[in-house]
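**Q** quick one, fold the following:
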Amino acid sequence: MSFKVEPVSSPKSVLGEGPHWDEGTQSLYYTDIYGKEASILRYDYNENKVYSATIDGEPVVSFIIPVANQTDQYAIGIGRRVGIVQWDGVSPKAKLGPICFDVESDKLSNRFNDAKADPVGRFYGGTMRLEELGDLFEVAGGTFYRYIKGEGVKDLLHNVHCSNGLAWNEKEKKFYFIDSIKFDVKEFDYDPKNGNISNEKVVIDLSSNGKNPGFVPDGMTIDAEGNLYVATWGGSKIIKVDPKKGKVLLEIPFPAKQVTSAAFGGPDMDILYVTTAATDRDGEQPPLAGHLFKVTGLGVKGLPGVKVRV
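**A** Okay, the predicted model is just below:
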């Protein structure tokens, strides 16, 4: 296999995260969770250009998901809240509108992390303790939630350290989830009728004999063949995993230490877009750290992001 990893002309993110490919606009949306100059970003494929916007009063934005049946509204994670912003995708300012829901009023030290919509548009996302409060290995204080419009919020998983990668295999009725501190990828049976998940099992253990392998698994996406692509915080790579065999099929190296997440996109859904971070918490970073990357030549296609119904 001959694949190519290239940086996209993009701003350098402190903590680039949560890529979501919108097929209708041929755009990749993502966030810079702790960025000073940009909180939400849009890469326009046709223009090969990234637009960014800030939201007054909201310095931390953990995810962005386009809202179903809307052209300029997005669900975003702001602390322990999920709100709706209005953005034309170009202007340097986005306007915060209504708050859809919030969680954990008794846990002021927590925030939402990764979130996505399932194949029918239900919201799934989880929380974690704020990084500045200490080592995430110490506290499993997060919860993983589902939100259905008209029904409200339901907690699905408890005692989560760092709620991270999510992916669905609709054909196989499987859901995949990463709690970064566990160094593994878990699989659940997924009921598309009600969105419930059950029968948890580990499909691949990425630890080194039960110990830290030198990275933690971060965000994740899935291709049309059912293989998973796991980003590695501290590992400078994306790991392609066959969840049925529990086997690593491929490692894709990046000139960035903190590889945070991935999503397939492009007109043919065959480009893997990858976000990275340039945070200096872990020492000096490579020059290209924090930029958006694209991987071509993988010989597979992915699935477009699903808009959320909130």
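
**Q** C-alpha only now, for contacts and for neighbours.
**A** Fine.

**Q** which ones are touching the nearest residue to D184 once chain neighbours are set aside?
**A** Nearest in space to D184, with sequence neighbours left out and distances taken as C-alpha to C-alpha, 6 or more residues apart in numbering, is D205 at 4.5 Å. With contact set as C-alpha atoms under 8 Å, 6 or more residues apart in numbering, D205 has these partners: 183-185.

**Q** and this one, please, so the two structures can be compared:
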Amino acid sequence: MMPNILKTRVCSNDAASSASRSWPAVISMHQVKFGGSMLSSRTGVIENRRSKLERMQTIALVTNEQHAATLYISLPEAFIEKKKTLVKLSSKQQGTDQKRAARQRKVLMAGNWKMNPASIKEAREMAALLASSLRTIAQDKPGFDVEVVVIPPSPFLHIVADVLSGTVAKIGAQDVHPESKGAFTGEVSTGMLMSMGVSYVLAGHSERRNLFNESDAVVNKKVKAVLASGLSPILCIGESKEEYESGLVKDVCSKQLREGLVGVSAEDLQEKLVIAYEPVWAIGTGLTATPAIAQSVHSYIRSVIKEMYSPEVANAVRIQYGGSVTPESVDELMTCPDIDGCLVGGASLVAEKFSRIFSYQAPPPGSPEKLYASEVVPCGCTLGESVVWSEAMQSLFWVDSVGQALWSWRPSEGTGTSKPIRWKLPEVVGCVALQESGDLLLGLQSGIFNFDLTAGVARKLTDFERPLDTRPNDGRVDRFGSFVVGSYNNAHRQDGAEIGGLWRLNPDGNMQEILDYKFRCSNCVCFSPDGLTMYFTDTPTRRIFAFDYNPAGKLSNRRLVYELPSSISGGPDGAQTDAQGHLWVCLSGASRVVRLEPLTGAVEAVVELPVTSPTCCTFGGPDLDTLYITTRGPDGGGLYCVKMPPGIRGIAEPMFAWSAVQHGSSCAAPEGKIGPARWSRASDNQGESWMSASSRISQGMDEVKLPRRVTSTNGLLSISSDYQTKPAWLTSGNSSQASRFCADCGHAHTTLTAKFCTECGAPRITLYGQ
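**A** Reported below is the predicted structural model:
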């Protein structure tokens, strides 16, 4: 019998998965206190962060009949401190209409008849049918709270107003002259419109701009004239097809908005004025911007107003969408949080269609929640990938795979953010990962490299799957400090060959293949909060699998989590899990990221993007409540983000740590194996100059002036320090600081000085200074 044995048992994630495990569940949320030091029992090998490992004597993991892990520890005067970790599942969030109501923005649906119909008789009939629909809705839906506006041609204004009297509908005019009276043949004044019961007036409609050459200055005069009369202008802005295809959407909308609002007070903008975004390329063509495209522009318009006026004004102003809205498209458009109604063209000429539009339906109960991502860094990556969040540096790192670049950006709190930084790499890069030392791991075409951000030194650690025509692709650090990276067959689109492997770089330097079959294109590498489940896909198969993850062995117990429906194009790309264990998967080619329930595969939320191919995602920000998403060209390439609903956030990104080596910029990596190749002990004879800053720094970036010439000595690619140093935030992570989140359960520490997690009892980890 072993002396001083202390025994405890922890049930694994859930009964369903536990029942099928063939190896002992790994304890990750128990702490061992020994001699005043907290020991984290993570993998069956207890790691002592403050005491020497040799003070530990015996550790064993066994499995009992309930498939729970039992930990035996033989330590003098040892005892276990255990606290149950509760994971609070978020309830279904409020619907988009409720969110919009909380912001006090009433939905406005306006029908612009343009130069239709042909006669007073037809106008009266159209109005009568619409009035009948409005009366029916008033009876059947007493809570109906949508503002309906009909905008007929000027000769029919009084007729339509008479027919619609007694309903909730209001009348709008298609145009107005900025002067109140005078010799202006064919024009109408605000006074004339008011006498006919008009409430709204269009200003700056694309057809007035294009056909009658109305400038922003003329539009601004009309806006101010309408406001002065007490009426409400609907200021129309939007880009042409040529401007859209040239990527000038934001530039055009910003210019038209700023010049159209010259001299408009915050009070008038907040209480009277409405903005209508109309992508000109979609008007009258039957084309429509996707809801994600529309939302991204609406969000940008609101941000411009916030900059021009204030957050309160920006939050109050109503923004309509006006791009060939139909009954078939309106329901999804109205799920967008920044779309407050529609300016409807052709569909408003048919009473039945317009009625279906202004009586749009909210998503049925049980439908996935819709979220919409906006671009935050227009970095223009050819293939953005592998985004990770460094808690210590409060910064994001990601790569442009085909564009051969490493990116970094620090989103600051408040209104300002730092400028992004780019390093040019010598070859295709698949992934980036964090290290506790403050260095990065890079998976390049020729192998895995260590990159010292502070010294500017890159060292090749190992080749990768030579002599195969593969490279590292998707990779993440697991919850136990090892780096797991999958392969990519460079020719898989031509030969379809399954030749790549899934590898784990352990802290002791050993490289281990952990999957018992080969594949073409690895993706979705991520881990459950407790680290006991790993997710993986071979993208061309369009299926995502979960595996039992043994940090000391191979993957086992493969089971299907999700398969893309045939109606959805593309395939699963990068993925990440949140603190509740749900899986967020980028569906490249489908313009969305989905949140999956890990046991059933049910889609619980959808993040829509205005670009075709999201590629990778992770949680970041001070509270880990923002999902950051990389994308690829040709229509994408920027970094996007979306704020999570209350109750959903991520877990701090794990970091790789060498266990037996004082790993620094001048020290060799430990020896290990990867197939037939051995670790490159600084013997990589690559002498090319690389890791220098890109010769072309995109507008708005911080320029990190690294030298143009890089020398190679014994395989170390060194960078001179004779140039401007990097921003302080990029290197500040090398000083000791306490982690804000528990490394075991992801719970936020309650105070800056807390030593242990209040949820699971784990010791607080000190980053970069241990």
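
**Q** after superposition, what's the TM-score here?
**A** The TM-score (TM-score structural alignment, normalised by the length of structure 1) is 0.86; 284 aligned residues with a C-alpha RMSD of 2.0 Å.

**Q** now structure 2: which of the contacts of D205 of structure 1 match?
**A** Checking the contacts of D205 of structure 1 against structure 2 (both residues aligned by TM-score structural alignment, their matches' C-alpha atoms under 8 Å), the contacts still present are 183-185.

**Q** could you list which of those belong to strands?
**A** Restricting these to those inside strands, with DSSP state E as the criterion, leaves 184-185.

**Q** pick the one among the kept ones among the contacts of D205 of structure 1 closest to G150 of structure 1.
**A** The shortest separation between G150 of structure 1 and any of the kept ones among the contacts of D205 of structure 1 is 30.9 Å, and it belongs to V185 (by C-alpha to C-alpha).

**Q** now the contacts of D205 of structure 1 in a markdown table, with distance to N194 of structure 1?
**A** Listed next are the contacts of D205 of structure 1 as a markdown table, based on distance: C-alpha to C-alpha, whole Å:
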| residue | distance to N194 of structure 1 |
| --- | --- |
| F183 | 29 |
| D184 | 26 |
| V185 | 23 |
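
**Q** of these - the most surrounded one?
**A** Scoring those on neighbours with other C-alpha atoms under 10 Å, the highest-scoring entry is V185 at 25 neighbours.

**Q** surely that one and V203 touch.
**A** Yes: under the criterion of C-alpha atoms under 8 Å, V185 of structure 1 makes contact with V203 at 5.9 Å.

**Q** hmm, back to that, tell me the counterpart of the residue nearest to D184 of structure 1 in structure 2.
**A** D205 of structure 1 is assigned E563 in structure 2 as its aligned equivalent, the criterion being TM-score structural alignment.

**Q** separation between its match and P572 of structure 2?
**A** Distance of E563 of structure 2 to P572 of structure 2, computed by C-alpha to C-alpha, to the nearest Å: 9 Å.

**Q** and if you look at K306 of structure 2?
**A** Taking C-alpha to C-alpha, one finds K306 of structure 2 at 36 Å from P572 of structure 2.

**Q** could you do S232 of structure 2 as well?
**A** Applying C-alpha to C-alpha, one obtains 47 Å for the distance of S232 of structure 2 from P572 of structure 2.

**Q** which neighbours do E563 and P572 of structure 2 have in common?
**A** Once C-alpha under 8 Å, 6+ apart is applied, the residues that E563 of structure 2 and P572 both contact turn out to be 542-544.

**Q** got the buried residues for stretch 216-229 of structure 1?
**A** Along stretch 216-229 of structure 1, the positions that meet the burial threshold by neighbour count (16 or more other C-alpha atoms under 10 Å) are 216-224, 226-229.

**Q** much appreciated, bye for now.
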